[in-house]
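Participant: Here is a sequence with its predicted model. Questions after.
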Amino acid sequence: MNDATPKRLFLTGGGGMVGRNVQAHPAASEWDIHAPTRAELDLTHPQAVATYIADLQPDVIIHAAGRVGGIHANMANPVAFLDDNTLMGRNVIMGARQAGVRKLINLGSTCMYPREAENPLREEMILTAPLEPTNEGYALAKILAMRLCQYIRQEDPDALYKTLIPCNLYGLYDSFDPQRSHLLPAIIHKVHQARETGDQTVEIWGDGTARREFMFAGDLADAIWNAVRDIDEIPDLMNIGLGHDYSINDYYSAVAQVIGWQGDFDHDLSKPTGMKQKLCSVARQTDWGWSAPTTLRDGIEQTYKHYLEISGS
């Protein structure tokens, strides 16, 4: 970038894991990034968002904000998950259109795929079958935002409004709270506690054979910045992932090796194993020429170091 003045970027969800990794990426230093907090800008208020974007006149928008939660939160609050996420996506995308912003990266979710979709999950499968009921509201809101971007491009091909669908994520700025954390940070916390207390066994729900695709969040940030640079070239809709997965047992073993815990795993077969697989197709991503650079071990090592820093261990 040769301009003396950095280009202006509006980032929603700047306080979340994805948003913080986007801002920590080396490419961020080349941009004038505006990432207002929820207190500074309520994304569910259409006029406030429209005014903010019109006043800021960003060169690019990255929409990474959302109301997120686990299965229990989604099931207990389906109205809020549908309504809040619909409003956020609609307000940011339409605010961008009204302000004449030509470049926007919208982040979707793999929950947009049908519940019974065949693996690997290909982008054209979206809207071909029923969704997973436990997070349907969130998924519908994400699909609406994706469709809105596509419709805007249908009416105005010069509006580069593109949607990226990341696979599962872990990494720096993740939540390690056992009540809220996802798989890998939960494993890190559990195995670390076992090492600290001298426990010789760690429990795994089910038989551990279910397979999951988890990408280091710093790699998603790298993909996002590359997409910003190549926004003319990327497809309107594209998965961002590894293209391969690991079993739950593999993740536990990898974390144990990094942490240095040498106990045994105890499988509680009375607990559910979960979906057998959830793997994204990376055919479009491969054609674009990008792949995730961080190995599983390196990603876990960086995440564990971050865990120790924030926990004071």
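Facilitator: Here it is on my side, so go on.
Participant: only C-alpha atoms for contact and neighbour calcs from this point on.
Facilitator: Noted.
Participant: M88 - how many residues pack around it?
Facilitator: Other residues within reach of M88, judged by other CA atoms under 10 Å, total 25.
Participant: likewise the one 3 residues further on?
Facilitator: Neighbourhood size, N91 [other CA under 10 Å]: 21.
Participant: Okay, it and V191: tell me how far apart.
Facilitator: For N91, the distance to V191 equals 42 Å [CA to CA, to the nearest Å].
Participant: Ok, K305 next?
Facilitator: From K305 to V191 the distance is 14 Å (CA to CA).
Participant: And those two? Which one has more around it.
Facilitator: With other CA under 10 Å as the criterion, K305 and V191 differ in neighbour count, and V191 comes out ahead with 25 against 15.
Participant: which SS class is that one?
Facilitator: Each residue gets one of three states, and V191 gets helix by DSSP: H, G, I helix; E, B strand; the rest coil.
Participant: Against S175, how distant is it?
Facilitator: 15 Å.
Participant: Tell me how many other residues surround the residue nearest to A50 when sequence neighbours are not counted.
Facilitator: With CA to CA, 6 or more residues apart in numbering as the criterion, A50 has its nearest non-adjacent residue at 4.4 Å, and that residue is G95. Residues within reach of G95, counting by other CA under 10 Å, total 21.
Participant: Please compare the first structure with the one that follows:
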Amino acid sequence: MSDTMQKNSKIFIAGHTGLLGSVLVKKLESDGYKNIITRPHEELDLTNQNAVAAFFQRERPEYVFLAAGRVGGIMANKTSPATFLHTNIAIQDNVFESATKTQVRYLVFYGSSCMYPKHCPQPIKEEYLMTGEIEDTSEGYAIAKTAGILACKTYNNQYKNNRFIALIPNSMYGPNDHFDLENSHVLSALIRKFHDAKTQGGKKVVLWGTGTPRREFIFSEDVADASIFAMKNTGKFMNMHYNIGSGVDYSIKELAEIISDIVGFKGEIEWDTTKPDGTPRKLLDSSRFLNFGWTPTTDIVKGIKTTYKWYVNNIQAGMH
């Protein structure tokens, strides 16, 4: 039997309702994959070891995309670091162990760019991981994700296979993201702020920090595309993690201007410089992954337009 994902292969997508999981389901289905397994959190709590073990024994998925986890912006990370640490480590630990015991063929795991040191040479190469202090606002989450990347490597070493593929996408955005101001990342929070100001007739929007930090964003469909590409090209990967980015970064000020323009907010933007900026810059060097022959296709304006349209149709229409 072939090692590559077949149209009838059993594929488990953990976190299928989230930002990345939802688009993975959509893409795989449109590519003709017929045997996709998903479970809502109410039916399968991935932090519960026995439940995960029973699920893997029963379903025996051949390919796994581990897109489940607890994510949030600066505020959420600062207020509940233990929850971020525990939840993500528990999910990874349970899924990796069960995937090994039931001999899953391949599993794609996602790290996060916040794992890299706060003051990192730019663009960030894979080997810079664990070479310096990380941003303290996302410490719990970053350490959990680092443990996941390390787990991929150690399982592959110990069991003499490259079952675990570790990808590190930069700041991801798109439909099905969180848009509440407490838990969302910068891009979706800005969409929400500008939309609220526009609809409520606000004259100005106050944003955190100086607007100078630079961030690289990647559209969720591009990450899903890269993930499926990885599953189809498993033989190319070494036992290491791979960065996935768009290759372009924007200052938060530039991002705010792009979003206010797309949303149609006509007021002014004010910067509250008493608030933290976070890491000064996060641009990934994705050349290793790009050299396999994959390229992202969505530029930021197109991606934000798609995301904003989804936001207006879904969140504003009262679905969430």
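Facilitator: Now that the structure is in, tell me what you want to look at. Nothing here was measured: the structure is a model prediction, and the numbers come from that model.
Participant: Just give the TM-score of the two.
Facilitator: Once the chains are laid over each other, their TM-score by TM-score structural alignment, normalised by the length of the first structure reads 0.91; 313 aligned residues with a CA RMSD of 2.3 Å.
Participant: before we move on, back to that, can you tell me which residues contact the residue nearest to A50 of the first structure?
Facilitator: Taking CA atoms under 8 Å, 6 or more residues apart in numbering as the criterion, G95 of the first structure is in contact with 46, 49-51, 53-54.
Participant: Alignment lookup: it to the second structure.
Facilitator: With TM-score structural alignment as the criterion, G95 of the first structure lines up with S98 in the second structure.
Participant: Next one: that match from G174 of the second structure, what distance?
Facilitator: Between S98 of the second structure and G174 of the second structure the computed distance is 30 Å (CA to CA).
Participant: And for E59 of the second structure?
Facilitator: Spatial separation of E59 of the second structure from G174 of the second structure under the definition CA to CA is 30 Å.
Participant: of the two, who's got more company?
Facilitator: More neighbours sit around G174 than around the other of E59 of the second structure and G174, counting by other CA under 10 Å; the figures are 23 against 13.
Participant: Which position in the first structure pairs with that one?
Facilitator: Mapped onto the first structure by TM-score structural alignment, G174 of the second structure lines up with G171.
Participant: Please apply the same query to S260 of the second structure.
Facilitator: Using TM-score structural alignment, the equivalent of S260 of the second structure in the first structure is A256.
Participant: I'd assumed K190 was in contact with its match.
Facilitator: No: between A256 of the first structure and K190 no contact is recorded; they are 9.9 Å apart, counting by CA atoms under 8 Å.
Participant: Which one of the two is surrounded by more residues?
Facilitator: In terms of neighbours (other CA under 10 Å), A256 is the more surrounded of A256 of the first structure and K190; the figures are 21 against 18.
Participant: you'd agree the more buried one is in a helix?
Facilitator: Yes: counting by three-state DSSP, A256 of the first structure falls inside a helix.
Participant: Let me see the contact set for it.
Facilitator: A256 of the first structure sits next to 191, 262 when contact means CA under 8 Å, 6+ apart.
Participant: Against L269 of the first structure, how distant is it?
Facilitator: Shown here: A256 of the first structure relative to L269 of the first structure, a distance of 21 Å by CA to CA.
Participant: where do the helices sit along the first structure?
Facilitator: With DSSP state H, the ranges of helices along the first structure come out as 17-24, 46-56, 71-76, 78-99, 136-155, 183-197, 217-229, 248-259, 283-288, 296-311.
Participant: after superposition, how close is the third one to the second structure?
Facilitator: Plainly put, helix 71-76 of the first structure ends up 3.4 Å away from its match in the second structure on average once the two are laid over each other (mean CA distance after the TM-score superposition for the first structure).
Participant: Any buried residues in that helix, and which?
Facilitator: The neighbour-count criterion (16 or more other CA atoms under 10 Å) identifies 74-75 as the buried residues of helix 71-76 of the first structure.
Participant: Next: the longest one.
Facilitator: Buried positions in helix 78-99 of the first structure, judged by neighbour count with 16+ other CA under 10 Å: 81-97, 99.
Participant: now swap in the second one and tell me
Facilitator: Taking 16+ other CA under 10 Å as the neighbour-count basis, helix 46-56 of the first structure is seen to contain the buried residues 46, 49-50, 52-54.
Participant: Dump the helices of the first structure into CSV; add distance to A129 of the first structure as well.
Facilitator: Listed next are the helices of the first structure as CSV, based on distance: least, CA to CA, whole Å:
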stretch, distance to A129 of the first structure
helix 17-24, 29
helix 46-56, 31
helix 71-76, 20
helix 78-99, 19
helix 136-155, 12
helix 183-197, 27
helix 217-229, 27
helix 248-259, 27
helix 283-288, 21
helix 296-311, 32
